[in-house]
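Enquirer: all I have is the shape, not the residue letters:
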């Protein structure tokens, strides 16, 4: 059966049918999936009964993998990590965020596999930051393109937070020391498509460099609200063994926390990306690659 792509909205999201990822991913299939990812920003696959090793190997087709400094790894494939949420370990992902923007080279993508689902609820929502950017006025877009923002590990993973407590004080302190705040452009140019998109998120963006705190807070608050508009979104209702593969460079997502005290277990692979830039301030390494 040939691969079939079924778009879910005109803006973001598509279901990939006719593909069994457990059979392995050829170079041709990986290239085809990358093109669909660039077009739709998040891809969904249903009925994919992958082992953690198969999950890891699928993700590794698209780049080197990131190992999270706090979440528990998977024994068979330690590059992956488990999100196991229930009444005794509620989720901390019920806020809009882009994954791991607290490092210099944030992920190009993430691949999430549904292993155990609650009887009801537990959906995930993705939003297109390209659509969010394009919906702003040209004057505001021009202003934002000149700005950089601070992304901070400590904002997303505070010392007394759920994940920090589960990881332990020593592990959190080590992760904090290894991840000082970093600067990224407020508007990012996608390195493969050349599209511009907002690149600030509630989860990790602490402030805008060069502005007074009240100015920064006001602009970030407006942008954090703006990106949640329904027309930028696709909502995915998980089914057993479904997979979501999203382009982390141009999306945000939100795990809907409506299923407790039921249990929800997901496994994630995170694919490293490149240093973000805006076309007006392109780094030397990006120019050399062209």
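Expert: All right, it came through fine. Remember, it's a predicted structure, so these values are computed and weren't measured experimentally. Numbering: from 1, shown residues only.

Enquirer: rest of the way, CA atoms for contacts and neighbours
Expert: OK.

Enquirer: give the buried residues for stretch 106-124.
Expert: 106-118, 121-124 (16 or more other CA atoms under 10 Å).

Enquirer: same thing with stretch 127-140?
Expert: Neighbour-count burial for stretch 127-140 flags 127, 128, 129, 130, 131, 132, 133 (criterion: 16+ other CA under 10 Å).

Enquirer: now do stretch 256-276
Expert: 256-257, 259-260, 262-264, 266-273, 275-276.

Enquirer: next: stretch 276-290.
Expert: Residues of stretch 276-290 classed as buried by neighbour count (16+ other CA under 10 Å): 276, 277, 278, 279.

Enquirer: can you check stretch 228-239 too?
Expert: 228, 232, 233, 234, 235, 236, 238, 239.

Enquirer: try it against this one:
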């Protein structure tokens, strides 16, 4: 039996030149004439942005070259991606607990800065680079759907970012292990940010993009396998950055299962894509079904602005399908 080719999810974006970075994750629009600022203002902008959200949810992460998108336009795009793909009306843009409001930027813009804050919170020199894999803000009861990062300051070399596919990570598991994981729930803990805030005299942000994302105890419980509502695909939803314990297992069982899953994500390089940034590039990814990690191999300044949209409360639909099953691709078992 010959596996079916992977279909295109470009929709109305098919008029723009693009290519897939890998079979399972990552699509790039390499021509800088393709400007997100123009897409926002196009006569059919709702159609284009909805199709962009669909593409991102299928491909995990999408890259755009040398963008002129302003901070306000970045906010607008982050809002419309979620709204046009069906997120709850109560979900807006996230305010990161330790993103301070400044005269230039409001709390819903996270500054990704190599010298402090979110970018290197918890970073330890000489620790395994694979320790940095995470999905954004899974410690919130209602976490992120989409995130947009524009890098405007780069070191001479280094500082690449990697993304991994949660769909493909799920598909690589055996049927018995998938069945075991489905229905389990895990604790996601972001209280490292609380400790960072106290140590640095920072006031924690509250009312963080959803009525449920409030308070100073940054802990949430989510399904280990969740369903992405845009694609309907099952995805593995644990990440080393925040997932601490599977509630239905003993501590030793939980540690062993989570360690296996963390290695499963970080060591399968054929479900990952690595992106080398150029100035003013933009990456947009779906936090429901990808993980990412920066490469801390550089010296000098590296800085960008990130907008994180709040989506829906994570859920698992037992009737949903895996990506390979839904697309008619070959399976491992």
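Expert: Received, thanks. These numbers come from a predicted model, not from an experiment.

Enquirer: give me the TM-score for these two chains.
Expert: Overlay of the two chains. TM-score (TM-score structural alignment, normalised by the length of structure 1): 0.87; 277 aligned residues with a CA RMSD of 2.6 Å.

Enquirer: quick revisit: need the max-distance pair from the buried residues of stretch 127-140 of structure 1.
Expert: Distance extremes for the buried residues of stretch 127-140 of structure 1: the farthest pair is 127 and 133 at 11.3 Å, using CA to CA.

Enquirer: what ranges do the strands span in the stretch 151-300 of structure 2?
Expert: For the stretch 151-300 of structure 2, the strands defined by DSSP state E, counting those that start in this stretch occupy 161-165, 185-189, 219-223, 225-227, 234-236, 243-246, 272-275, 282-286, 290-294.

Enquirer: now the angle from the last one to strand 282-286?
Expert: Compare the direction of strand 290-294 of structure 2 with that of strand 282-286 by axes from the mean of the first three to the mean of the last three CA atoms, to 10 degrees and you get 140 degrees.

Enquirer: how about the strands in the stretch 1-150 of structure 1?
Expert: Applying DSSP E, counting those that start in this stretch to the stretch 1-150 of structure 1 gives strands spanning 4-7, 14-17, 42-45, 73-74, 77-85, 109-116, 124-128, 148-151.

Enquirer: out of those, which comes closest to residue 56 of structure 1?
Expert: strand 77-85 (6.7 Å).

Enquirer: so what touches that closest one?
Expert: Strand 77-85 of structure 1 is contacted from outside by 52-53, 56, 65-68, 71-74, 91, 263-270, using CA atoms under 8 Å, 6 or more residues apart in numbering.

Enquirer: chain center to that strand: distance?
Expert: Taking CA atoms, centre = their mean, to the nearest Å, the mean C-alpha location of strand 77-85 of structure 1 is offset from the chain mean by 15 Å.

Enquirer: show me the contacts for residue 150 of structure 2.
Expert: Counting by CA under 8 Å, 6+ apart, residue 150 of structure 2 touches 280, 281, 282, 283, 304, 305, 306.

Enquirer: switch the strands of the stretch 151-300 of structure 2 over to TSV; also include distance to residue 138 of structure 2.
Expert: Converted to TSV, these look like this (distance: least, CA to CA, whole Å):
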stretch	distance to residue 138 of structure 2
strand 161-165	16
strand 185-189	6
strand 219-223	7
strand 225-227	12
strand 234-236	13
strand 243-246	8
strand 272-275	20
strand 282-286	12
strand 290-294	11
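
Enquirer: of all these, which lies closest to residue 134 of structure 2?
Expert: Judging the strands of the stretch 151-300 of structure 2 by CA to CA, what sits closest to residue 134 of structure 2 is strand 290-294, at 5.1 Å.

Enquirer: and the angle for whichever helix or strand comes after the closest one with strand 282-286?
Expert: Once strand 290-294 of structure 2 ends, the next helix or strand along the chain (criterion: DSSP states H and E) is strand 303-310. Computed with the same axes, to 10 degrees, the direction of strand 303-310 of structure 2 lies at 30 degrees from that of strand 282-286.

Enquirer: quick one: strand 303-310 of structure 2 aligns where in structure 1?
Expert: Using TM-score structural alignment, strand 303-310 of structure 2 lines up with residues 265-272 of structure 1.

Enquirer: re the thing from before, how about the strands of the stretch 151-300 of structure 2, which one is nearest residue 115 of structure 2?
Expert: Nearest of the strands of the stretch 151-300 of structure 2 to residue 115 of structure 2, taken as CA to CA: strand 290-294 at 13.7 Å.

Enquirer: quick one, what contacts the residue most central in space within structure 2?
Expert: Closest to where the C-alpha atoms of structure 2 average out (CA atoms, centre = their mean) is residue 287, at 2.7 Å. Contact analysis of residue 287 of structure 2 by CA under 8 Å, 6+ apart lists 135, 136, 144, 145, 146, 147.

Enquirer: that older thread, can you put the strands of the stretch 1-150 of structure 1 in CSV and add distance to residue 214 of structure 1?
Expert: Formatted as CSV, these follow (distance: least, CA to CA, whole Å):
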stretch, distance to residue 214 of structure 1
strand 4-7, 41
strand 14-17, 39
strand 42-45, 34
strand 73-74, 39
strand 77-85, 35
strand 109-116, 33
strand 124-128, 27
strand 148-151, 14
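
Enquirer: the ones you listed: which one's closest to residue 212 of structure 1?
Expert: Closest to residue 212 of structure 1 of the strands of the stretch 1-150 of structure 1, according to CA to CA: strand 148-151, at 12.5 Å.

Enquirer: and the closest one, how far from structure 2 on average?
Expert: Superposing on structure 2 and averaging over aligned pairs (mean CA distance after the TM-score superposition for structure 1), strand 148-151 of structure 1 comes out at 0.5 Å.

Enquirer: so what touches that strand?
Expert: 101-102, 181-186, 200, 204-209.

Enquirer: give me the stretch of structure 2 that that strand matches.
Expert: With TM-score structural alignment applied, strand 148-151 of structure 1 matches the range 185-188 in structure 2.
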